[in-house]
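> Quick one, structure for this:
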Amino acid sequence: MLSENLTGKTAIITGANSGIGFEAAKDLSAKGAIVVLAVRNEEKGKAAVERIMQNNPEGKIELMKLDLADLHSVRQFARSFLEEYDSLDLLINNAGVMIPPYGKTKDGFELQFGSNHLGHFALTGLLLPLLKTTPASRVVTLSSIAHRGASIDFDNLDGTKGYKAMKFYGQSKLANLLFAKELDGRFKQHGIETISVACHPGISNTNLFHRGKGETPAFMKGLVKFFSQPAEKGALPTIYAATEESLQGGEFIGPDGRGNRKGNPAIEVPAAGVYNKETMKRLWTVSEELTKVIFKF
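Have a look, this model is predicted:
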């Protein structure tokens, strides 16, 4: 049963100025939640706030700057949030970069692994004190069908030994999925009520497809339209993961259509072997070492 009344609940959504994050922000705000849009580009963030407020003048929206490709910015955001708020019901790790040319974050991580996984890993760890003390809180982390067939190359995480954009995107999205599962396991192990759920939007027509070098070729845009669903439909798994009351934690939510590319949200079971315990543990250790953020359960 989806919770329709989120009055008094506080939600953070990273990358909420467009696409899936924006649609989720609009929905949660309409349900009464206080929504913090954690965005890198404040101009685009302001425009997103205005668009949400047009639909919902009573909405409680706050804009806060967050650059997931800069751990200093992640720490600053967490510090500001912890000073201002005394509860956190929902953390939605949504922001992502997809198939850019080879690049590095401020801290020298490969851009996709650094932004999509390590930035969110650090953010979650820094906000953990508040998540733990907020009853029935949850963390929702966005993965992708690109996790299928992907693997974590621990010997080349920074891409210096060779880089293929799509391969590294798949690696970052597999990392998101494994992090979400491992996080839930650790919550349960320590008797913490917070749950962690993963989700993915299938193939959604968002501006992720229009990033990178130059414009997406016209024929690709046509294909994307044909195979994909609009962002508001792509946001449904996120909203379900965030508000479905029957979820116990550890689930993976995606569209129920063929190949999980589009459709309505449903619990999806990843391929056998995806949740490799050794890989999950190693990823966690490496992530703590790289970000210097240690989770204090």
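> make it CA atoms for all contacts and neighbour counts henceforth
Fine.
> so where do the strands sit in the protein?
10-14, 34-39, 60-65, 90-93, 138-142, 195-199, 252-255, 265-267 (DSSP state E).
> Pick the most buried one from those strands.
Mean neighbour counts were compared across the strands of the chain using mean count of other C-alpha atoms under 10 Å; the top stretch is strand 195-199, at a mean of 29.
> Can you list the buried residues in stretch 45-65?
45-46, 48-49, 52-53, 56, 59-61, 63-65 (16 or more other C-alpha atoms under 10 Å).
> would a markdown table of those with distance to Ser228 be doable?
Shown next, in a markdown table, are the buried residues of stretch 45-65 (distance: C-alpha to C-alpha, whole Å):
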| residue | distance to Ser228 |
| --- | --- |
| Gly45 | 25 |
| Lys46 | 28 |
| Ala48 | 23 |
| Val49 | 26 |
| Ile52 | 24 |
| Met53 | 28 |
| Asn56 | 28 |
| Gly59 | 30 |
| Lys60 | 31 |
| Ile61 | 29 |
| Leu63 | 29 |
| Met64 | 30 |
| Lys65 | 30 |
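> which one of these sits closest to Thr206?
Comparing those against Thr206 with C-alpha to C-alpha places Ala48 closest, at 14.6 Å.
> Could you find the closest non-adjacent residue to that closest one?
Excluding its sequence neighbours, the residue lying closest to Ala48 (C-alpha to C-alpha, 6 or more residues apart in numbering) is Asn17, at 5.1 Å.
> how close does that neighbour sit to Asn55?
Look at Asn17 and Asn55: by C-alpha to C-alpha, to the nearest Å, they are 15 Å apart.
> again, but for Leu128
Counting by C-alpha to C-alpha, the gap from Leu128 to Asn55 is 32 Å.
> swap in Gly254?
Relative to Asn55, Gly254 is positioned 27 Å away (C-alpha to C-alpha).
> this one as well, want them side by side:
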Amino acid sequence: MGAATKILDTVLDRAVVPGYTKIGFSVRSKFWAPDPAPDALAGKTAVVTGANSGLGRATTVDLARLGATVHMIVRDPAKGERARDEIAAELPNAHLEVGECDVSNLASVRTFASAFAERHGSLDVLVHNAGSLPPERSETAEGNEVTLATHVLGPFLLTGLLRPALATAKGRVIFVTSGGMYAARLHSEDPQYRQGEYKGGKAYARTKRMQVVLAEQWAQRLTDDGISVHSTHPGWADTPGVTGSLPGFNKVMGSLLRTPAQGADTIVWLAAADQPSHSSGGFWHDRRMRPTHYLPWQHDDPQDRKDLWDLCVAETGLVI
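Have a look, this model is predicted:
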């Protein structure tokens, strides 16, 4: 990327609206990093959570198109089966399997991970895509706030339990986060959001910030296993999650929203292209690594980062 295009790319990113919408996708796609090889994932195995709709479904389609056997992890098997059949009609040679797992439920995560490990000796790609944006605070049956459980605790546990399979394949882990995390900080004093007025959008941004930090922490811990870890935000895409949870935003920005396939592009690129295999722990958007804070003097407090990791270990019981 030349100096002029780097400046343009950075301006788009800092301006937010043009960078996060389909405008940014259209402009950057003219000069971004090369596509993965057409058979980049032939013979490889991928797990995608929240795979029956939106970004998860789009990711599944393109991973399968590149040759991967994709395990579509969903809460509702019937919806998963319908999505698989629809994708198979589009891609008759796709290798797709539906797996049931509620990522917000730690017992469900353990059940899925155990069954997967018994059947498969290795895992090349793990995509943490499942998301939640409830309008009111609620807790899982295990007593965890839903967005924390869905975005943080479940993915943390699943990564740890599938670590041996990922290590065998020298695989990649991808956290699908959000640009909304720029507006949040770590809240080690109240990770379960029990204090103050609960706002779904704020809970979403807080847990997305946590995902970015956990990706950095996992990258450090998994480097000796040959596993690379990345986080990425898709920009603003027209998905059922946006339509259902943020109808006002969808109404205002509708004509500028990216398609699910455009939103999933960097997820698939991180899973299949050569360049991401040479680094770990980065935060990406439109095939380029991005800063995790807009202002250079901002940072996550080291104690808050430690507290986040300790919280995940304590709540999941994962033995590291």
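> How alike are these chains, TM-score-wise?
Once superposed, the chains reach a TM-score of 0.89 (TM-score structural alignment, normalised by the length of structure 1), with 279 aligned residues with a C-alpha RMSD of 1.6 Å.
> on that earlier part again, among the buried residues of stretch 45-65 of structure 1, give me the pair with the biggest separation.
The widest separation within these (C-alpha to C-alpha) is 22.3 Å, between Asn56 and Lys65.
> Distance to Thr216 of structure 1 for the strands of structure 1 - can I get that in TSV?
Converted to TSV, the strands of structure 1 look like this (distance: least, C-alpha to C-alpha, whole Å):
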stretch	distance to Thr216 of structure 1
strand 10-14	24
strand 34-39	23
strand 60-65	28
strand 90-93	25
strand 138-142	23
strand 195-199	26
strand 252-255	25
strand 265-267	28
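> Gly114 of structure 1 is nearest to which of the ones you listed?
strand 90-93 (13.4 Å).
> what span of structure 2 lines up against that closest one?
Aligned by TM-score structural alignment, strand 90-93 of structure 1 falls on residues 125-128 of structure 2.
> Please apply the same query to stretch 31-47 of structure 1.
Mapping stretch 31-47 of structure 1 onto structure 2 (TM-score structural alignment) gives residues 66-82.
> Report the distance from the matching stretch to the chain centre.
Here stretch 66-82 of structure 2 is found 16 Å from its chain centre; the criterion is C-alpha atoms, centre = their mean, to the nearest Å.
> Give me the aligned partner of Gly179 of structure 2 over in structure 1.
Counting by TM-score structural alignment, Gly179 of structure 2 lines up with Ile145 in structure 1.
> how close does its match get to Asp70 of structure 1?
Relative to Asp70 of structure 1, Ile145 of structure 1 is positioned 26 Å away (C-alpha to C-alpha).
> Also Val286 of structure 1?
For Val286 of structure 1 relative to Asp70 of structure 1 (C-alpha to C-alpha), the value is 17 Å.
> More neighbours: which of the two?
Set Val286 of structure 1 next to Asp70 and count neighbours by other C-alpha atoms under 10 Å: Asp70 wins out with 18 against 13.
> What is the neighbour count of the equivalent of Glu216 of structure 2 over in structure 1?
Using TM-score structural alignment, the partner of Glu216 of structure 2 in structure 1 is Lys181. By other C-alpha under 10 Å, 23 other residues sit near Lys181 of structure 1.
> Ok, Ser114 of structure 2 next?
When neighbours are defined as other C-alpha under 10 Å, Ser114 of structure 2 has 13 of them.
> repeat for Ala241 of structure 1
By the criterion of other C-alpha under 10 Å, Ala241 of structure 1 has 31 neighbours.
> Which residues are in contact with it?
Val140, Val197, Ala198, Cys199, Leu247, Ile253 (C-alpha atoms under 8 Å, 6 or more residues apart in numbering).
> before we move on, what about Lys26 of structure 1?
Ile52.
> Quickly note the distance from the residue nearest the centre of structure 2 to Ala107 of structure 2.
Centroid-nearest residue in structure 2: Val176, 1.7 Å away (criterion: C-alpha atoms, centre = their mean). Distance of Val176 of structure 2 to Ala107 of structure 2, given as C-alpha to C-alpha: 22 Å.
> Leaving out sequence neighbours, find the closest residue to Gly241 of structure 2.
Gly54 (7.4 Å).
> so who does Thr105 of structure 1 touch?
For Thr105 of structure 1, the contact set (C-alpha under 8 Å, 6+ apart) comprises Ala69, Asp70, Leu111, Gly114, Ser115.
> Counterpart of Asn105 of structure 2 over in structure 1?
Under TM-score structural alignment, Asn105 of structure 2 pairs with Asp70 in structure 1.
> Skip the chain neighbours and tell me the closest residue to that match.
Asp70 of structure 1 sits nearest to Lys106 (C-alpha to C-alpha, 6+ apart), 5.1 Å away.
> Surely that neighbour and Leu68 touch.
No: between Lys106 of structure 1 and Leu68 there is no contact under C-alpha atoms under 8 Å: 9.5 Å.
> And those two? Which one has more around it.
For Lys106 of structure 1 versus Leu68, the count of surrounding residues by other C-alpha under 10 Å is larger for Leu68: 31 against 16.
> dump the residue contacts of the more buried one.
Arg40, Val74, Gly114, Ser115, Asn116, Gly119, His120.
> How many residues are close by Asn94 of structure 1?
Per other C-alpha under 10 Å, the neighbour tally for Asn94 of structure 1 reads 25.
> do the same with Lys202 of structure 2
A total of 16 residues lie near Lys202 of structure 2 under the criterion other C-alpha under 10 Å.
> residue in structure 1 matching it?
Here Lys202 of structure 2 is matched to Lys167 in structure 1, going by TM-score structural alignment.
> ok, now how distant is Gly226 of structure 2 from Ala167 of structure 2?
Per C-alpha to C-alpha, Gly226 of structure 2 is found 6 Å from Ala167 of structure 2.
> what's the nearest residue to Phe156 of structure 2 if we skip its chain neighbours?
Nearest residue to Phe156 of structure 2, sequence neighbours excluded (C-alpha to C-alpha, 6+ apart): Cys312, at 6.9 Å.
> Make sure the one you found is actually in contact with Leu153.
Yes: using C-alpha under 8 Å, Cys312 of structure 2 makes contact with Leu153 at a distance of 5.8 Å.
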